[in-house]
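Sequence and predicted structure, then a few things I'm wondering about:
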Amino acid sequence: MATRRMLRLPALEVRQGSRRIYCFAVDGKKLHEFAAVSRIRRDDDAQLQGYQRPEVASHIKAIQRYLESDGAILANAVVLAFNSKVHFESSNGREVVTYSTPGELLIPVVDGSPDSEKPAWLVDGQQRSAALREADVQEFPIPAVAFIADDESEQRAQFILVNNTKPLPKGLIHELLPETQAHLPPAYARKQLPAVIMTRLNGTFKGPFYRSIATPTSPDGYIKDNSVLKMIENSIYEGALYKYRNPHDGTGDVDRMLQHLNTYWSLVRDAFPEAWALPPRLSRLTHGAGIQAMGYLMDRLTQHLQPDEMVPVVNDALKRIEPGSAWTGRSWNLGDGNPRRWDSIQNTPNDVRWLSRGLLYLVQQESLFLHADDSGYGEV
């Protein structure tokens, strides 16, 4: 029979506006008795679960060796999200300041309980907590800060904000943004809608990008997530997808955007099937430069078209670029008298600009629906 007990920890309740946070100390060796790591993954219905990146073994080992050395100190607090099973009881002592109250945190602990039933999730400090768990020390008290939130969406938001100044992997942020319902810094807020679109393209809409974009929950994907995100972001704010966006509140018609993207990129995939099936090191079509350049071409060709109108226009354009393109071999011949080896194209602003202009030049030859003076590609 599982042993149930109540862990009582001296704590300080700090009031921040309408919210409360709790500052306390806890033996790091006992942290995993009541706190779990919410590992990022997708369930059978492709719904995002959790938010933490995988453990980094080398990082954990380095911290562990330090903890086992003389004079080790961990001054940075771990951050925990408690559920409503955790309570704070204030003491009857005199309140020195109005914004903080001393007392105790009451944390229910069930020995041997699975992670899903533990009352706390680790929002920040998973590598430190793992190192503490493995360290050959009998006890190691650490500072902790916690807040109470049953909603995993709020936990994700806090996880992003806590790591805002740290080198958090971009791919992890991109997967978390669509599931986050909270105020975000402007740079993240701008990417939230593109991240929603990218997630749908990769996981729930069986088009050309289905399971092809490399993310923490889709490690077998071969197209870089940041390349697709840049392409979508540019189109939403400056290109063909802008017409489906509400510029006042930043929302958009996600289904129409998906239809537009999948129609265009399905035509691209069908026009260059071999290049589309290869990873970026073997194909410049799935490379960051190719994804962005073909995205700019989509914006130029389809800016004023609906999905059901774009097929003949796009197919004609793809036929025009085929002779001069070199996605997987040969040399690029884009009309500037400067042929380049196929794999010399890199994911740099200059190369993306060169490839975008060159593809547009090929399309414009003998074309009645595009004109150099209004192409918009002078500023690509």
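All right, it came through fine.

When you work out contacts or count neighbours from here on, use the C-alpha atoms and nothing else.
Fine.

nearest residue to the spatially most central residue of the chain other than its sequence neighbours?
Centroid-nearest residue in the chain, with C-alpha atoms, centre = their mean: H174, separated by 1.4 Å. Once flanking residues are discounted, H174 sits nearest to A195: 5.7 Å by C-alpha to C-alpha, 6 or more residues apart in numbering.

what does H260 give?
Using C-alpha to C-alpha, 6+ apart and skipping the chain neighbours, the partner closest in space to H260 is P307 (5.2 Å).

thought the one you found was touching S266?
No - contact criterion C-alpha atoms under 8 Å: P307 and S266 do not qualify, at 11.5 Å.

any common contacting residues for these two?
Common neighbours of P307 and S266, using C-alpha atoms under 8 Å, 6 or more residues apart in numbering, do not exist here.

which one is D220 nearest to, not counting chain neighbours?
Using C-alpha to C-alpha, 6+ apart and skipping residues adjacent in sequence, the residue nearest D220 is A214, 6.3 Å away.

ok, structure two:
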Amino acid sequence: MSTLHLSETLKSRFSANDLALSASLGVGANALKEKFIRLFSELSDPLITAQEAIALLNVSVELGDAISALEELRTEGFLEKSTSTQRALDKNPPTLYRLKESTVQRLKLFGIASKLDDGAVRLQFTIDGRLIRSFAAVDRLDVVAGTGNQRDEIYKHVSDISNGMRDGVQVPNSVIVVFNEEVFSWAPSDDEVPESWVVCRQLSDWSLVKHPTDHDRIVQEVCPVELDIPFRNAAFDEEKTAYLVDGQQRTAALSLVDIDAVPSFFLTVNALVGSQEEAKNTFRIANSTVRITTDFARALLGTLDETPGYVREEKRVAQAVKTLAIDDKNSPFYGLVKHPGVDGKGMPIVYNTLFSVVATFNQSGIDFGEGSEDLAHAVAKAYSLVAGIWPEAWGKSSKDSKLSHGAGLRAIGKVLVDLLRVQTAIHGGDLTKPEAWAGVEASLKRLRAKVLWSLESASTGNATQLSNYKTQLLPRQNTNQDIQQLTTFLQKEVVFLDKKAKDGSA
């Protein structure tokens, strides 16, 4: 038998005996389709890609032929597939195949239920960490779909954790999951609920612990429970009964640990029961004291339906940024922003830059309307003028255009707000009047006579444009001091040019 070239993730899911059995099924002249039938029948409910099926059989076939055979089996009702199930370390959900007919088992765990001061209940239990992702779905921050709440796994960090697990280092901090309240029942043992539901059975009365000196105070209220969870090794995400909101990297690390070397690895789990919205809030709170990129945290706010008052304004900004960057195809920023959850390769504008721009508009005191859509509309309208007046600089790499640079976008944003304040005063606060925006456009057109945002355009412009580019634009970095200096320069130029135009000497 030739050496099996299997990834670490396969070795973490299939024992050496399973791998040897799979390879033996690949031997012989049987049709590939027949080999796949035996593979899915002999292994314990596998959930695999076409590439993994080829590797398990250790056969030399074209990927297209394997997919064709698997699709035939799916059409015949032997297999089914998912294109939306997210496994550990998969960059994007792959096409996964599994047996169509398989009995759902029950995973019964013992744990402790604890009451909190507000009457809510938390559950604590330990479990082999490899099982968690079979009942708890992991949502990355998927802003395109409007769902999801997990950071992308950092492979090196995950690898470091897995190395520790191989060496027997226990993980001290708990994984946090939220059981979906729509399929969860707090029930006595004789209650009947659908097979797809989680049942939590109380095994004794609540035990109360009183304060040692103040017996009227309860300091702990607990009881033992049994968690009865529907379980399938090859569960699709939509079938899972919980959300994994903290512990993605710890559970992912187990997908790099050989199951023969470490047959089981126990993790502690803290669980609550709630909605997907509560899962998002739990993730945000759990990570509030952990290093998490600002752009991710802000983008997450944009996906929440409800937020505490102190982050409500940030949420409005985050939702407006999402609209500008990935929802509104007519936005001048559409397809140009490295928004979390979107492949940002080649996109010139950094998320936090646009967030700062939108925040400047939001904090301006100008009435753009109440909703995030109104705010996004105003920003889009203002920057559409900018894109139209400097088309040669818009959407280019920040190396080629200072208008795509953080300093340039933020500085011109402050100028736009100043111009809109003027037009608001002139038109009685009514920015729906076309002449208000025409006034902003006229000021920007006058500014173009002094300012060009790229070396290429400035080099073919007038002497003033080239001088201003070299002395005022080119040296500026994305620091508060440089942004303020560039803003001041632009503001002075606009005031001078507008006054000159008003005096009739332009």
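On my side now, so go ahead. Treat the numbers as computed from the prediction; the structure is a model and nothing was measured.

picking up where we left off before, residue in the second structure paired with the residue nearest to H174 of the first structure?
Under the alignment (TM-score structural alignment), A195 of the first structure pairs with A318 in the second structure.

need the contact list for its match.
Taking C-alpha under 8 Å, 6+ apart, we find A318 of the second structure in contact with R298, A299, L301, G302, F355.

Any idea how far the helix or strand where it lies is from the middle of the chain?
A318 of the second structure belongs to helix 312-322 when assigned by DSSP states H and E. Mean-position distance between helix 312-322 of the second structure and its chain equals 16 Å (C-alpha atoms, centre = their mean, to the nearest Å).

What residues of that helix count as buried?
Across helix 312-322 of the second structure, burial judged by 16 or more other C-alpha atoms under 10 Å covers E313, E314, K315, R316, V317, A318, Q319, A320, V321, K322.

and the nearest residue to P108 of the first structure once chain neighbours are set aside, how many neighbours?
Closest residue to P108 of the first structure apart from its sequence neighbours, by C-alpha to C-alpha, 6+ apart: M6 at 4.6 Å. Neighbour count of M6 of the first structure, defined by other C-alpha atoms under 10 Å: 12.

what's the spacing between M6 of the first structure and S91 of the first structure?
M6 of the first structure is 17 Å from S91 of the first structure, where distance means C-alpha to C-alpha, to the nearest Å.

Which residue in the second structure aligns with T204 of the first structure?
By TM-score structural alignment, T204 of the first structure lines up with D327.

Tell me who's in contact with its match.
With contact taken as C-alpha under 8 Å, 6+ apart, D327 of the second structure is in contact with V144, Y334.

As a check, name the ranges of all strands in the stretch 201-350 of the first structure.
Ranges of strands in the stretch 201-350 of the first structure, per DSSP state E, counting those that start in this stretch, are 213-214, 223-224, 331-332, 340-341.

so what secondary structure elements neighbour the third one?
Think strand 331-332 of the first structure. Counting contacts by 3 or more C-alpha pairs under 8 Å, 6 or more residues apart in numbering; DSSP states H and E, strand 331-332 of the first structure is packed against strand 340-341.

who touches the strand it packs on?
Contacts with strand 340-341 of the first structure, where a contact means C-alpha under 8 Å, 6+ apart, come from A326, G329, R330, S331, W332, N333.

Buried subset of the residues you listed as a ChimeraX selection?
Listed next is the ChimeraX selection for buried residues among the contacts of strand 340-341 of the first structure, using 16+ other C-alpha under 10 Å:
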select :326,331,332,333
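
ok, and what's touching the longest helix seen in the second structure?
When the second structure is parsed with DSSP state H, its longest helix is helix 480-502. Helix 480-502 of the second structure has contacts (C-alpha under 8 Å, 6+ apart) with 407-408, 410-412, 414-415, 443-444, 446-447, 450, 472-473, 476-477, 506.

how about a cut-off of 10 Å?
By C-alpha atoms under 10 Å, 6 or more residues apart in numbering, the residues outside helix 480-502 of the second structure that reach it are 406-416, 418-419, 442-451, 468, 472-473, 475-477, 479, 503-506.

Now do the contacts for the aligned residue in the second structure for D27 of the first structure.
Aligned by TM-score structural alignment, D27 of the first structure pairs with D128 of the second structure. Contacts for D128 of the second structure (C-alpha under 10 Å, 6+ apart) come out as T251, L254, P263, S264, F265, F266, L267, T268.

tell me, how many neighbours does the closest residue to D128 of the second structure other than its chain neighbours end up with?
Of all residues not flanking D128 of the second structure in the chain, F266 sits nearest, at 4.2 Å (C-alpha to C-alpha, 6+ apart). Residues within reach of F266 of the second structure, counting by other C-alpha under 10 Å, total 13.
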